[in-house]
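In: got a predicted structure plus its sequence, pasted below:
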Amino acid sequence: MVAATIPSRRNSRFFLIPVAALAWLVLAGCANAPYTGRKQVLMVSPQQEQTLGYQAFADIRRHSTPAKDPALQARVKAVGERIARAADRPDYHWEFVVFQDDKMANAFCLPGGKVGIYTGLFKYIHNDDDLATVISHEVAHALARHAGERLSQARIAQAGGLALGIGLAALGVGSGASQVAMQGYGLGAKVGVLLPYSRVQESEADRIGLILMAKAGYDPKSALQFWERFATGKQDKSQIPQFLSTHPSDASRIQNIRTFLPEAERYYAARR
């Protein structure tokens, strides 16, 4: 017969130390996203976040080829600068670059305002309103500091795993059971925290992006047409369950945009 292991008070106190530290970190990093007011946990400074963004953009530029069409580069820069003025972040070093890759239908905005669009996306972009839809969505990610939020979530997940490991050791849990528990924690953190927050961020970027393009003088209703066209034309038709996806489903995104449009249209009407 194996005697049950009874945790000592000392071990219990030892277990509570990392838990209390984790809770303090979360409370200390509370912030609010612009326009939506959503509560965020941000444990990196804006300066740290922007430095990482500038470094990443420099790396992308080293390994990518800019599009050779000067008219296309100028068009993207002109639309991007209007969106940047609406974003009202003079501390960002805004830059808008088109990269040559006809197979890549994607765009990004790194912390600090570094925006890239791949030529493959232009088969869905029919006019400047469509282009503004893409740029404003990406700029919204930077404006809401989504990269810093994801970095913070990763740190919290790591700290939570460390706290669990210390707690299991303090409670005398065997190494085999401890390993299984830690693996289960990792899966739970990814599915239960990191991925859902990414979907929240994508939806939030849609909402903020609509506002930004409206403030810049672009018709937000065109965003609905663009995303419907993009959803129809995507070659990747794999049906990943939404709870395992980092993006909302196409149907969810389009429905959310319909919900967000009246708010954006008020900004658009106020500008006209």
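Out: Looks like it arrived, so ask away.

In: going forward, measure contacts between C-alpha atoms and count neighbours the same way
Out: Fine.

In: just give me the longest helix of the chain.
Out: What stands out as the longest helix in the chain, according to DSSP state H, is helix 146-170.

In: so what's the residue most central in space within the chain closest to, chain neighbours aside?
Out: For the chain, the residue nearest the mean C-alpha position is His146 (4.3 Å; C-alpha atoms, centre = their mean). Distance criterion C-alpha to C-alpha, 6 or more residues apart in numbering; nearest residue to His146, sequence neighbours excluded, is Gln201 at 6.6 Å.

In: ok, that neighbour to Arg85 distance?
Out: Going from Gln201 to Arg85 by C-alpha to C-alpha, to the nearest Å gives 22 Å.

In: more neighbours, these two?
Out: Counted by other C-alpha atoms under 10 Å, Gln201 and Arg85 do not tie: Gln201 has more neighbours, with 23 against 14.

In: one more structure, for comparison:
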Amino acid sequence: MRIQLIFVLSIVFFLAACSTTPTGRSQLAFMPDSELDAMGLQAFENLKKDKVTSGSNKQTQFVQCIAASITREVGGEWEVVVFKDESLNAFALPGRKIGVHTGLINLVDNQDQLAAVLGHEVAHVLANHSNERMSQKLGAQMGISLVSAVAAPQTALGQTAISLLGIGAEYGVIMPFSRLHESEADIIGLDLMAKAGFNPTESVTLWQKMAQASQGAQPVEFLSTHPSHATRIEDLQAHMPKALQLRQQANTMGKNPRCMK
């Protein structure tokens, strides 16, 4: 009888923990949003203390202009910070926090290419990928322990917490999501940038530039576990007709971002 009760309770728990991503995929995500947001806020505060922020008003305005257009499509107040770091990285965290490295700003040619990255990163948050990864790897009790552990990134548990969240403790670089998560974020992000009025075709150019950069002496952490460049571009191009339609609708509605680099 006790075994049956445990079995029933387990099924109820997993059903309650199931949610659906914006692409319609079912996922296991049992961490409360409030706790994920608390982790994101704490991790972002750590980064702001440990990393140097950009002193360039022009760079900051460029990034904030793009981020404002992207996040307007998802709602809420998002904090955006530009970090002085030559690595080609950006990230978005639960709790509505966005960080962009100056190296990435220097790489892109225009607003649309950076919008492709920010759309991709915000898509990770929208699709609850941090929660899903944490739920897959850890039990509920351990998940609760991780919330407080983020405040101590030098500890082993703190390292685990912020890695699962999607950033690295020491440098704030992207920690790899699974290829499934990356592919999903590509498609969600493409639609998101198009809905904001950006040109989705520039996403292909952006990833080509990132691929070229990754062939240099230093690997690009951003691409560490992404699908192959050919597969990624193929997937983006297959989804492009829908994205172009969304962009046309956005432009008709007066959404025409003009963010100058």
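Out: Arrived safely, thanks for sending. Since we're looking at a predicted model, the values are computed, not measured.

In: map the residue nearest to His146 of the first structure onto the second structure.
Out: The alignment partner of Gln201 of the first structure in the second structure, by TM-score structural alignment, is His181.

In: ok, that match touching Asn131?
Out: No - counting by C-alpha atoms under 8 Å, His181 of the second structure sits too far from Asn131 to count as a contact (11.7 Å).

In: longest helix in the second structure, please.
Out: helix 229-252.

In: what does that helix contact?
Out: Residues external to helix 229-252 of the second structure that are found in contact with it (C-alpha atoms under 8 Å, 6 or more residues apart in numbering): 183, 186-187, 190-191, 194-201, 203-204, 207-208, 211, 256.

In: got the buried residues for it?
Out: The neighbour-count check on helix 229-252 of the second structure (16 or more other C-alpha atoms under 10 Å) flags 229, 232-233, 235-237, 239-240, 243-244, 246-251 as buried.

In: can you check stretch 227-246 of the first structure too?
Out: Under 16+ other C-alpha under 10 Å, the buried positions of stretch 227-246 of the first structure are 227-228, 230-231, 246.

In: try stretch 90-106 of the second structure
Out: Neighbour counts using 16+ other C-alpha under 10 Å place 90-105 of stretch 90-106 of the second structure among the buried residues.

In: so Val147 of the second structure is in which element?
Out: helix 140-149 (DSSP states H and E).

In: likewise Ala115 of the second structure?
Out: Per DSSP H and E: Ala115 of the second structure is located in helix 111-126.

In: helices or strands up against that helix?
Out: helix 57-72, strand 90-93, helix 179-195, helix 202-213 (3 or more C-alpha pairs under 8 Å, 6 or more residues apart in numbering; DSSP states H and E).

In: deepest of the ones you listed, which one?
Out: Comparing those by mean neighbour count (mean count of other C-alpha atoms under 10 Å), strand 90-93 comes out on top with a mean of 26.

In: give me the mean deviation of that strand from the first structure.
Out: Comparison of strand 90-93 of the second structure with the first structure after fitting gives an average deviation of 0.5 Å (mean C-alpha distance after the TM-score superposition for the first structure).

In: over which residues of the first structure does that strand lie when aligned?
Out: So strand 90-93 of the second structure sits over residues 107-110 in the first structure, by TM-score structural alignment.

In: run through who's touching that stretch.
Out: Taking C-alpha under 8 Å, 6+ apart as the rule, stretch 107-110 of the first structure contacts 50, 53-54, 56-57, 115-118, 121, 134-135, 138-139, 141-142, 147.

In: could you flag which of those residues are buried?
Out: Buried residues within the contacts of stretch 107-110 of the first structure, defined by neighbour count using 16+ other C-alpha under 10 Å: 50, 53-54, 57, 115-118, 121, 134-135, 138-139, 141-142, 147.

In: show me which of the residues you listed is closest to Gly176 of the first structure.
Out: Ala147 (35.3 Å; C-alpha to C-alpha).

In: can you tell me, leaving aside adjacent residues, what's nearest to the closest one?
Out: Nearest one to Ala147 of the first structure, counting by C-alpha to C-alpha, 6+ apart, is Pro111 at 6.9 Å.

In: how near is the one you found to Trp94 of the first structure?
Out: In terms of C-alpha to C-alpha, Pro111 of the first structure sits 10 Å off from Trp94 of the first structure.

In: try Leu261 of the first structure
Out: Leu261 of the first structure sits 26 Å away from Trp94 of the first structure, taking C-alpha to C-alpha as the criterion.

In: got it, and Arg272 of the first structure?
Out: Taking C-alpha to C-alpha, one finds Arg272 of the first structure at 26 Å from Trp94 of the first structure.

In: quick check, distance from stretch 99-106 of the second structure to the centre of its chain.
Out: Averaging C-alpha positions (C-alpha atoms, centre = their mean, to the nearest Å) puts stretch 99-106 of the second structure 15 Å from its chain's average.
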